[in-house]
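In: any chance you could fold what I've pasted below:
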Amino acid sequence: MKKLTRSQYKKIAGVCGGISQYINPELDPVIIRAGWLILTLFNPLMLLVYFILALVLSDSPYETV
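Out: Here you go, the predicted structure:
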């Protein structure tokens, strides 16, 4: 069973990296980050959603840097 977690490969909190790993492990997190940025420009509440996800999601126990 797949579980949404924060990624160890992170720029800020690892939320976008975790979402990209959840959708498809071969998906580049830059695509998710760019999409999230575009959504945030049109809807600033997405920034609040990002920080809530950063607090709620646990760290990924499987990845090492």
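
In: when you work out contacts or count neighbours from here on, use the C-alpha atoms and nothing else.
Out: Fine.

In: roughly how far is the longest helix along the chain from the heart of the chain?
Out: Looking across the chain with DSSP state H, the single longest helix is helix 29-42. Here the centre of mass of C-alpha atoms in helix 29-42, compared against the chain's by CA atoms, centre = their mean, to the nearest Å, lies 10 Å away.

In: want to put them side by side, so please do this one too:
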Amino acid sequence: MGSVYRSTTDRMFAGVCGGLATALGLPSWLVRAVFVFGGGIFIWIYLILASVLPSE
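Out: Predicted structure coming up:
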């Protein structure tokens, strides 16, 4: 697993899913689907990660 950061190129909102996808070696659409369909806790996780992760 690589360094986790907010992506500046693969982003829709804050770049959290794009950065996580790169670090995990997964397609970004899959990570986005987990956040969208995962439920309310994933919204809070996304907001926390968006505020603490640095940009690439």
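
In: and the angle from the helix or strand just after the longest helix of structure 1 to helix 29-42?
Out: Sequence order places helix 45-56 as the next helix or strand after helix 29-42 of structure 1, per DSSP states H and E. Inter-element angle recorded for helix 45-56 of structure 1 and helix 29-42: 130 degrees (by axes from the mean of the first three to the mean of the last three CA atoms, to 10 degrees).

In: what's in contact with helix 45-56 of structure 1?
Out: Contact partners of helix 45-56 of structure 1, identified using CA atoms under 8 Å, 6 or more residues apart in numbering, comprise Arg6, Ala13, Gly14, Val15, Trp36, Leu39, Thr40.

In: which part of structure 2 matches that helix?
Out: Under TM-score structural alignment, the match for helix 45-56 of structure 1 in structure 2 covers residues 41-52.

In: superpose on structure 1 and give me the mean offset of the matching stretch.
Out: Once superposed with structure 1, the aligned residues differ from stretch 41-52 of structure 2 by a mean of 0.8 Å; criterion: mean CA distance after the TM-score superposition for structure 1.
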